[in-house]
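Trainee: Predicted model follows, preceded by the sequence.
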Amino acid sequence: MSRSLNNSPESIYQTLLKFCHVKSVTDSEGEKEAPRFLYEELKILPYYQENPNDLFIQPIQEDRLGRSNLCAWVKAKNKTKKTIILMGHFDVVDTDVCGYLSEEAFDPETYTNLIEKEMISEEARRDLESGDWIFGRGTADMKSGLIIQAAVLAELSKNPAALDANLLYLAVADEENNACGIHEAVRYLAELKKDGYEFICCIDSEPSITQENKDHGWIHLGTVGMYTPFTFILGKETHVGEYFEGIPASLIAFKLGGILEGNGQFADKYKDVTYPPLTCLKIYDLKRTYSVTVIERIAMYYNCLFVTKTPGEILDMMKAAAKKALDEALADYSENWLEQHTHTEKKEFIPQIIEYAELSKMAERATGLSSQEITKEFLKSLPPELELQDRGMKLVNHFIDVTGLKGPTVIVGFLPPFCPSGFNERKTMEELKVIESVERLVNLAKEQYDMTISIGEIYEGISDLSEFAFKGTNKDIDTLSNNFAGWGTDFTYPFDQSKFLDIPIVNIGPIGKDAHKKTERLYLPYALEVLPHLLKDMIYSLAK
């Protein structure tokens, strides 16, 4: 094996194994090691020996964990502002699902040998026994994609005179959580565009995760977006012995959760494809200790994938669901009161549904301070390592305290992360060129490698490609920013820069299965022997 990374199956494989040993779990200390690993692998290439300023680690501004991205340029010998971006993320999800093999999951060869003794699906066992797949955290999602891109970059760096466009390799942090890494990259790219750089396309190499035709390659022309809406349910406290004096938040929450979970109305449709519905990601009981008082406060936040649905539409749907839940909960309360012939007087409750934006205004009126002042001061009191979603929910809880708001009430709003959708509208020359290059690649794969590759409109996994062409309106921006818990202090989104960039996107990555699961795995023949050549061909095709 050669000393430095090169575009050969052996070099890609060995570098991938080393990279997987870096435990770059999102929000961990190991995440900080990943850009340094890539930097050390690339800096010994002759190009970077001669052009050291074209390779650098990029700190993420105001990141509470002090993380960084990795940036590597290969500039065409004939000076040009035309640039193709190669991009991916180096953070991975944790290995808790791997049980007692959670440490071994970062050592793909060892893990592949050990998992043979585990209870795994028939499909996973067939793949294991074929010898064509390697198992382990990050093998598919998405360290293989980053290393393949780096290997192609290494090859093309040998002859910059043959390039008709610059290459910019971006390896970013925090894709699996709040997208802080790609937001920093977007700000950097926006400055470059102001300086006259012309971005032809951004190529990501996330693994294929499509349920159908799992065993062949995919190229996607767009990516799904994601909202993280929340509901905060405020009941009316009472002693359990005086049940009908109040109304438990749990009664409303159970109704609301049942209405929202898997609700097909939230499942977006685009070009005859229906995307997954809303699902709850976390539930909070805000009751601090045991007592025989009914639960007064419960909060929930959700994953909501979308292609074309606006934040205003999502808020309206959340409010409609909240109204239905409140109506059903109060109807149950009345029915139960009648059936039990209780001596307690029946209470008349006035339900409320409030957007987070209105709650913020109520807090301003109650305190005489701006919502930003209240937010900044309160969030400063929380541990910085607390997840952004938890901080946001605690902030909503604090706003309720300072306003004195009473239930039954449901507050709706948004939490981070937010990821826009991206799709090829076939309107611009740049978009049409991407289509042409992709179709050419499909034919090339069949002719030269007897490999079937399908073209998909939307990559159904959440990816950093979302960030390169925000297509929303000013109204959408206002709806999101005004209803985001912690906006401006814990989280912002580079709307202006993303919209300004407007870069065509494409995902061409390895064949992988079971991302985030104990049986995450990578199909080696395609990743090592086919994909690097297809990626190189796509770069040359787009640069012409």
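Mentor: Cool, got the structure.

Trainee: alpha carbons only for contacts and neighbour counts from here, please
Mentor: OK.

Trainee: So D96 is in contact with S102, correct?
Mentor: Yes. Using C-alpha atoms under 8 Å, D96 is in contact with S102, at 6.0 Å.

Trainee: The two: which has the busier surroundings?
Mentor: Neighbour tally, D96 and S102, criterion other C-alpha atoms under 10 Å: the higher count belongs to S102, 17 against 14.

Trainee: What ranges does the stretch 401-544 of the chain have for its helices?
Mentor: 429-449, 474-482, 495-501, 524-529, 531-543 (DSSP state H, counting those that start in this stretch).

Trainee: hold the first one in mind and look at this next one:
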Amino acid sequence: MIVSNIQTPSAREVTLELVRAASVTNTAGEQAFPDTLLRVLGRLPYFQDHPEDLWAEVIENDPYGRRNVYALVRGGGPATVVLTGHYDVVSVSNYGPHADVAFDPEALLPRLIEDLRVNARSEAEHRALKDLESGDFLPGRGVLDMKSGLAAGIAALAEFAGQTERSGNVLFLAVADEEVSSHGARWAAPQLPAWAEREGLDLRLVINLDATSDNGDGSAGQAVYVGTVGKLLVSAFVVGVDTHAGYSLDGVNVNFLASELTRAFELNPDLTDRSAGITGTPPTLLRQQDLKTYYDVTTPARAWLCVNAPTHGMDAGAVLERFVDVARTALAGALDTLRRRAEVLGEAGSAAHGATPLVLTSAELLAQARQNVPDLDAAFAAYDAELDPHLDFPTRSACLTGWLWDAAGLLGPAAVLGFASLHYPNTTLDARKPAEAQALDLVRATLREKGAELGVGISERPIFTGISDMSWFGSADPADIEVVNANTPARAAHIHAPPAGLPCINLGPWGRDYHQWLERAYAPYCFGTLPRLVSALTEAFLR
């Protein structure tokens, strides 16, 4: 390669400019942020000469009209590397009195130091004070997650664009809405293969630039991830037998049933993915509520649970089957407990005595409802359309499951197990596939060589444990998607276009406390080492 004298932009300065443009998910700032990116990228001489290669695209069916940003630097030949990341950030509500400068890292830094010198109590706060006083960490909302990652990608893109003789092509792609629903990546990624074919490009690697956390010396944060965790939001629509509170033995309180399910699901090793010898993150409850919306002395009849169930190898059908089995055991045990308690109270004919719990999947409930209601699909779609369009997926799923339960004409006690939100597929570079094995070997060799040159060790980790947009760029099992869609009542949460099926890794910044008020990035790595690693990998895959 021949490098020109054009100076590439500083990753630190680009980070500061991107952070100052607040882009909290689902706000006007996120809608406007592509204009900031277009301005930053538009300063590169390449895009001044080739404005047609820099554009923003409205995300189809996005309720907020958000845009993805594309910046393509062309060279010779079809080989292409994609550098990608999200530009939305989480709220600054947890910054308290510092919220007014949360998007201004240079103003925030002295404020945090002053605050922590007086008020630090926890180990995490004392660690943050030491970090910030060292000068090696830069605070601010989005600095770590993940605008320093975007800045590293822009720096690598600029370095490539500065070559007077370029071999291959680099696409920088910044997407919206990763923190909530991944509308940006879900729209962009599945289209990439067809777009590349039209452009005559060969997409060899996707580098996701998302952040990782490390409370130690950085050895865990300075890592390349060759796979990403998947996410399933398992739901349980729970039905009891309601009764007057003065005659409680005549009913089966749904809150008791729901609590027993919570106890059975929470951190259950039998529900934890242990594929490939790796113990994954155990399931945890994200929502538990009864669905009664008013007060009187009738016991609640229905409840709703949502359980975060990460996966890295287990297929969705197996996950659902395990939850169903655990739910059957838990509900049977709950009714046994109620029977024993009733008998101690001198009642051998309580509602629990005559009850057998019913446990079924969302797909089975839909089939039952279809037997009862003519033209059910049309009626179901009409009800879905009547719901508030701003309902989140879990709330919408609760409403839809309740409607199906009524249509099916079934009685409690019961639980309907399904999925209540977006399915993030787990993906990995599979060494059993020749093309992916070759990509994996090249990633390892390049980072080993460049790391030695820079004096840093880059560890390899199999699973990126933070839910990420890697799910949409890698490969997913179509059968897995079919199972999830069949058991997800909210059609808007279905995967309609499969992920891109491209070799994908994550190589991003590291720091501490992201999503918290002490979010901060380790500057020497993020602004110095990371852009060089990204550039080295890019060049290796373009040769």
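Mentor: Arrived safely. None of these values were measured; they are calculated from a predicted model.

Trainee: Work out the TM-score between the chains.
Mentor: TM-score of the superposed chains, computed with TM-score structural alignment, normalised by the length of the second structure, equals 0.92; 528 aligned residues with a C-alpha RMSD of 2.2 Å.

Trainee: one step back: with respect to E109 of the first structure, which of the helices of the stretch 401-544 of the first structure lies nearest?
Mentor: helix 524-529 (12.4 Å; C-alpha to C-alpha).

Trainee: what sits against L167 of the first structure?
Mentor: W73, V74, K75, A76, T83, I84, I85, L86, L153 (C-alpha atoms under 8 Å, 6 or more residues apart in numbering).

Trainee: any idea how far A540 of the second structure lies from A316 of the second structure?
Mentor: Here the criterion is C-alpha to C-alpha, to the nearest Å. By it, A540 of the second structure lies 36 Å from A316 of the second structure.

Trainee: So if I had to pick from the two, which one is more boxed in?
Mentor: More neighbours surround A316 than the other of A540 of the second structure and A316, with 25 against 15 (other C-alpha under 10 Å).

Trainee: For the residue lying closest to the more buried one once chain neighbours are set aside, grab the count of nearby residues.
Mentor: Nearest residue to A316 of the second structure in three dimensions, chain neighbours excluded: D480, at 5.6 Å (C-alpha to C-alpha, 6 or more residues apart in numbering). Neighbour count for D480 of the second structure, taken as other C-alpha under 10 Å: 16.

Trainee: same check, this time on the one 10 residues further on
Mentor: Neighbour count of A490 of the second structure, defined by other C-alpha under 10 Å: 24.

Trainee: Residue in the first structure paired with K231 of the second structure?
Mentor: Taking TM-score structural alignment, the alignment pairs K231 of the second structure with M226 from the first structure.

Trainee: Now that match: which helix or strand?
Mentor: Per DSSP states H and E, M226 of the first structure falls inside strand 225-227.

Trainee: Helix or strand next in line after that strand, which one?
Mentor: Downstream of strand 225-227 of the first structure, the next assigned helix or strand under DSSP H and E is strand 229-234.

Trainee: If I take the lengthiest helix in the first structure and strand 229-234, what angle do their directions form?
Mentor: Using DSSP state H to assign secondary structure, the helix with the most residues in the first structure is helix 311-340. Using axes from the mean of the first three to the mean of the last three C-alpha atoms, to 10 degrees, the inter-axis angle of helix 311-340 of the first structure relative to strand 229-234 is 30 degrees.

Trainee: counting contacts, what elements does helix 311-340 of the first structure pack onto?
Mentor: helix 249-260, strand 352-355, strand 409-414, helix 474-482 (3 or more C-alpha pairs under 8 Å, 6 or more residues apart in numbering; DSSP states H and E).

Trainee: Adding distance to F306 of the first structure, write these out as TSV.
Mentor: Listed next are these as TSV, based on distance: least, C-alpha to C-alpha, whole Å:
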stretch	distance to F306 of the first structure
helix 249-260	15
strand 352-355	21
strand 409-414	14
helix 474-482	14
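
Trainee: if I line the two up, what does L257 of the second structure land on in the first structure?
Mentor: L257 of the second structure maps onto I252 in the first structure, by TM-score structural alignment.

Trainee: wait, its match sits on A325?
Mentor: Yes. Using C-alpha under 8 Å, I252 of the first structure is in contact with A325, at 6.0 Å.

Trainee: More neighbours: the two, which one.
Mentor: Between I252 of the first structure and A325, counted using other C-alpha under 10 Å, the more crowded position is I252 (26 against 23).

Trainee: Can you say which of the helices and strands packed on helix 311-340 of the first structure is nearest to S28 of the first structure?
Mentor: strand 409-414 (24.8 Å).

Trainee: before we move on, the earlier item: what's the closest of the helices of the stretch 401-544 of the first structure to L382 of the first structure?
Mentor: Short answer: helix 474-482, nearest of the helices of the stretch 401-544 of the first structure by C-alpha to C-alpha, at 21.6 Å.
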